[in-house]
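Visitor: Sequence unavailable; structure follows:
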């Protein structure tokens, strides 16, 4: 605001950015907090807790070291991740070559899908690359992208040995995979992410038995066939959405966000059990002590049920925005922030996922947002439609959906109201953030550049 005020009174713009107050740290989750950040943005004041597994030392070195192979890995992090991904990412990406800072741009919807088990005439890809012996698998991977190094691929192949999805698909080379072979990929492996949530191979996928009726394909799982003419889509609300697409960011196959994740204050029986002292609960020697302990448990359960009734669903469950706001915080050892160009794709993908969840809510709750106030005759007349045959059912986006038509109309009306009251503006001032600011460089880790941390650059840009 100081810079904008200086411009309005004719003073020269300052060459140095505004000094920000020293960062503080959240007492609940340890996230670094910058100026003007809300208390509940990172972990909802301790009500959200997601435990991350430690990264393999070889992968940590590639993310952080200055060695030649590590520099190559970070430069082509997206290609290395796509090389080992089990699913493909689809959408309208901008393939234009940028002369300046690298960005990952995507337009419209984004899709994750897995291929058939048997490769087509174009050769093996994605999860099909895991069906071969080590040397043949290495040769196939080297031939995919000419920019990648064989020694880095060797390291990543060893890293993926602990990935449950990789272990399952590599085990298929011992199975006679034919055109009738099908597998089921479990949509969600771990419902509670307050514990180390690394699944095992038998939990992530199974071979589909021929004796089971195909009518069960409507289960909330992914059925992958050996040969088919359709893609096997991964819904954005599946927990396997993240580990299948980003095996280098989740090397142990950690389950991502799904709709069943509860907040700590609404953890049900699991949370109630953790509140009781296990030593005291076992030290019951007489009947009166046992009855007293039972009454205490019943009281806690009834209190929890009554609290759940008073709370809405949004208060009980972790939303997609809250989940990824927690995951992307600056904390010690958060390797997601060190993933370079793979990190850019990841945050773009997650932003679209959050938008998808919001659109799903509006689609399923049209009565809640009183869509009858927006649709029907009024909208038809306003748009100039004269044929009743062209009037159909529409899903209405309320003004709370940023970028929607009603949101843009509200912004326009607010702007016109300001002009009507104060007159036409004299200046239209925009602010940009320079990547060489000392404040930004001070927050970068060793070997990082400003283009690797859009979350950090945006933070300083907004506060300036």
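Guide: On my side now, so go ahead. Treat the numbers as computed from the prediction; the structure is a model and nothing was measured.
Visitor: Going by C-alpha atoms from here, please, whenever you check contacts or count neighbours.
Guide: Noted.
Visitor: need the strands for this structure, in chain order.
Guide: 24-25, 32-33, 88-93, 106-114, 182-185, 205-208, 222-225, 232-234 (DSSP state E).
Visitor: most packed of the ones you listed?
Guide: Of these, the one with the most neighbours on average (mean count of other CA atoms under 10 Å) is strand 222-225, at a mean of 23.
Visitor: Tell me the helices and strands packed up against it.
Guide: Judged by 3 or more CA pairs under 8 Å, 6 or more residues apart in numbering; DSSP states H and E, the packing partners of strand 222-225 are strand 182-185, strand 232-234.
Visitor: Quick one: those as CSV, columns for distance to residue 18 too.
Guide: Below are the helices and strands packed on strand 222-225 laid out as CSV (distance: least, CA to CA, whole Å):
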stretch, distance to residue 18
strand 182-185, 51
strand 232-234, 45
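Visitor: Out of the ones you listed, which is closest to residue 129?
Guide: Of all the helices and strands packed on strand 222-225, it is strand 182-185 that lies closest to residue 129, at 16.0 Å by CA to CA.
Visitor: take the one below as the second:
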């Protein structure tokens, strides 16, 4: 029988096997070197081999020992077994893609070698004969094998291996659909509603807020755009999708005032859209200046006979692909927009009017709307979106409009609340000129309570959700969808910052005593009192936000000590959930769906944190926190800190080794672990093997790979863990380089198998690096320099660049990078920072120096006479100490564990003890008396005066202020002494002698204790400052 070889995929395990039919075989088959008909096998230097779930169990290495087969297959592809090609496995690591599997008829297959020379080399390498068998296969098995490259088959096998792990984190496809707007979602994203309307069904509110937001669906794009947007289309469509941003810019009416980061789109990695400034759109005049080429909206007015050439000349080639635009596509899109787009028709009409009126001044008015108009969101008619103004006009009449002049008067900013804000910038996403967000879009079925109108965030987030069989410019248009998502969130964030900048004078703050002093000076109007309110800590991502979170983390560290584990969890864009979703749109790749990447990652993070909190990963834990960041290429990841329970956090080699591994698993024992480490946890290759690796700095690896071999895990003299990396001969081939245990990134095998992504786990219980670690995970965004531009009363952009924004707002905007994934993550309002247990921020102030906030124009006399203005967390803590005996057993910071603060009534209420940590706001040492007060509140459970009365057993005694000051300084001296410090080092008042701190050694204490005569001589204390 002559075997017919057809190339088919084969896994790396199959590379150790070749199959021939049991019996006579034609010697012309290239794979045959020897044929043995007896039911026995010769094994050399291998213990086990695998074939798509079939295993040849370890057997004796001696010759002619019958093999034992396991036939409980894990996949239905094979009905019978294959047998072993006895070659040293190291040979196959060197030649991983040289073997293939072929079909030899309906009921048999053969495994052959691509090159006979390689087979001969294998025989010479092993110095043994190559033994082969052929076993019969069922017809279904042969037909079930997918034809393709060996690399694809190996990939399929690994994916099947991943899916077979019973503890894998997997949610399936998004099988749920919002009953109101049709947005699809996962079960894990839904919430259970107890209302009678939904009857406790799984509902999802991020899309339309339960039918409160009702916006018209997006229409199917006209031809030829619909054909060009097909990801699974011909070469012309694929080329168009690669260049879609350039094509859109050819037809855009406005320019996008942001700097696109082009440095990250080098090499063969997926495309990433990233800006380093806040987006704003600008529009110029109807006609170009003399001697200048027409741009943007001017292309619809100027020189229509050469319009295509003018567009082609402006955009010579796409920056990312280097390909020149197709003139036929440009002409087709131009004709389409002329017939379908209302804005294009308006500008064409303006061209005709310019020709008619000659030298008269002409202005194109693009109509806007205000909050009182309450117009419906729908497709407008041409006379609803624009008008032509001939002659002079009053700018105050057109506050909410965009005015485009016929002559060049500079670029004018398009207001972000103008209905055509997005349509002017993205004519290919909105080919009909649809309205975008504007003021006055009312909630559906508004009941008269709460907010009445749809916000800008809610509007854009509605369209960021995918709906089956519906075109969506925010998700389905490739690179241009990436751009509009970033544009939308940048506009949202810019609007928030502008509101804060514009309302600096409306919200004031001042201490109560300062208000009283102002009234004494005759200042009664609030406009004259207070300090500027700058970028608040409630603004996510600002400097104050980051500092506040850093202080909260330090409070957790104060209670539980140093964290034990530092975990970095990076999103895997190839998760099976994402792969299943992109099948809804033929031809899409995971990089085309960043909306689903961030949603799946958010679900994975919730599961990840839940597993850690409930002790399923590292055992009992005390606290957990994480911070979300976004890689240079845009994918999200979290930095997580874990505090282990006391009985679980002993610093020993056994404990560290139980949580963390730095070695390649044995693929014969843990095949899944081997494949996952190979895919996610191998660093490099770098160094001499790859000097262009991103980690290389000054011809050295900045991560210090490869590490040294180590026989055992130990903690060095500096307290750092050194992990076991044995020289056991295990290697992984990556980019043509064999890597061993020295290149393994630290990992936890259970986390790796569960989430199947890059998860770096390190032991970090080292006190002298805690502040660095916390500041690292709480660092703010990457930054780029930009400036605010103010808007004139007419709604157009002022050309005055001398106005400086508030400092903290400028500081935030002075270095802001924004990628597509981050824009989507923030638009969906997912957590940026998370911590358990929660931290209660406690006010600390001197009497009458608590800050109160008030609005512009408020009557200060009413404010100073309001009792609630004088009640704070601190004053009410003192009050609770006088009323309740049990309150006196807790310090101010421990108080939130058993008491809760009611902000409405401004009082503390008793509650069931909860794991909540109190933290007082930071006070600088130069605040002197306030700083001393904060120090005392950290340790004192009741006031010194009350304690002294109890000690004297005289609740009615009067203690002079000087004696209280003495006791205060004595207490501070004890505080510094217990920590090994000295009160004199802090420029604080101190006693002329220092009371000794108990040392626990009676002999030393007696030696250092003063005599009775010394005590009598020092009865009168002197103070120095």
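Guide: Right, received. Where do you want to start? All values derive from a computational prediction rather than experimental measurement.
Visitor: closest one to residue 287 of structure 1 among the helices and strands packed on strand 222-225 of structure 1?
Guide: When those are compared by CA to CA, strand 182-185 sits nearest residue 287 of structure 1, at 48.6 Å.
Visitor: residue contacts, residue 144 of structure 1?
Guide: Neighbouring residues of residue 144 of structure 1 by CA atoms under 8 Å, 6 or more residues apart in numbering: residue 83.
Visitor: Repeat that for residue 315 of structure 1.
Guide: residue 263.
Visitor: Same check on residue 295 of structure 2?
Guide: By CA under 8 Å, 6+ apart, the neighbours of residue 295 of structure 2 are 288, 314.
Visitor: what do we get in structure 1 for it?
Guide: Mapped onto structure 1 by TM-score structural alignment, residue 295 of structure 2 lines up with residue 125.
Visitor: and the gap between that match and residue 20 of structure 1?
Guide: Distance, residue 125 of structure 1 to residue 20 of structure 1, using CA to CA, to the nearest Å: 48 Å.
Visitor: And for the equivalent of residue 62 of structure 1 over in structure 2, the neighbour number?
Guide: Under the alignment by TM-score structural alignment, residue 62 of structure 1 pairs with residue 228 in structure 2. Residues within reach of residue 228 of structure 2, counting by other CA atoms under 10 Å, total 20.
Visitor: Now residue 228 of structure 2: closest residue in space, sequence neighbours ignored.
Guide: In space, and not counting its chain neighbours, residue 228 of structure 2 is closest to residue 237: 4.5 Å by CA to CA, 6 or more residues apart in numbering.
Visitor: Report the buried residues of stretch 204-218 of structure 1.
Guide: By 16 or more other CA atoms under 10 Å, the buried positions in stretch 204-218 of structure 1 come out as 204, 205, 206, 207, 208.
Visitor: Let me know the closest of these to residue 351 of structure 1.
Guide: residue 204 (25.2 Å).
Visitor: The closest one pairs with which position in structure 2?
Guide: Alignment note (TM-score structural alignment): residue 204 of structure 1 maps to residue 385 of structure 2.
Visitor: residue contacts, its match?
Guide: Shown in contact with residue 385 of structure 2 (CA under 8 Å, 6+ apart): 343, 366, 367, 368.
Visitor: Compare those residues and tell me which has the most neighbours.
Guide: residue 343 (25 neighbours).
Visitor: Could you pull up the residues touching that residue?
Guide: Contacts of residue 343 of structure 2 were listed using CA under 8 Å, 6+ apart, and they are 382, 385, 424, 433.
Visitor: Could you point out the longest helix of structure 2?
Guide: Determined from DSSP state H, the single longest helix within structure 2 is helix 479-502.
Visitor: what packs against that one?
Guide: Checking 3+ CA pairs under 8 Å, 6+ apart, helix 479-502 of structure 2 ends up next to helix 244-251, helix 456-463, strand 818-819, helix 820-827.
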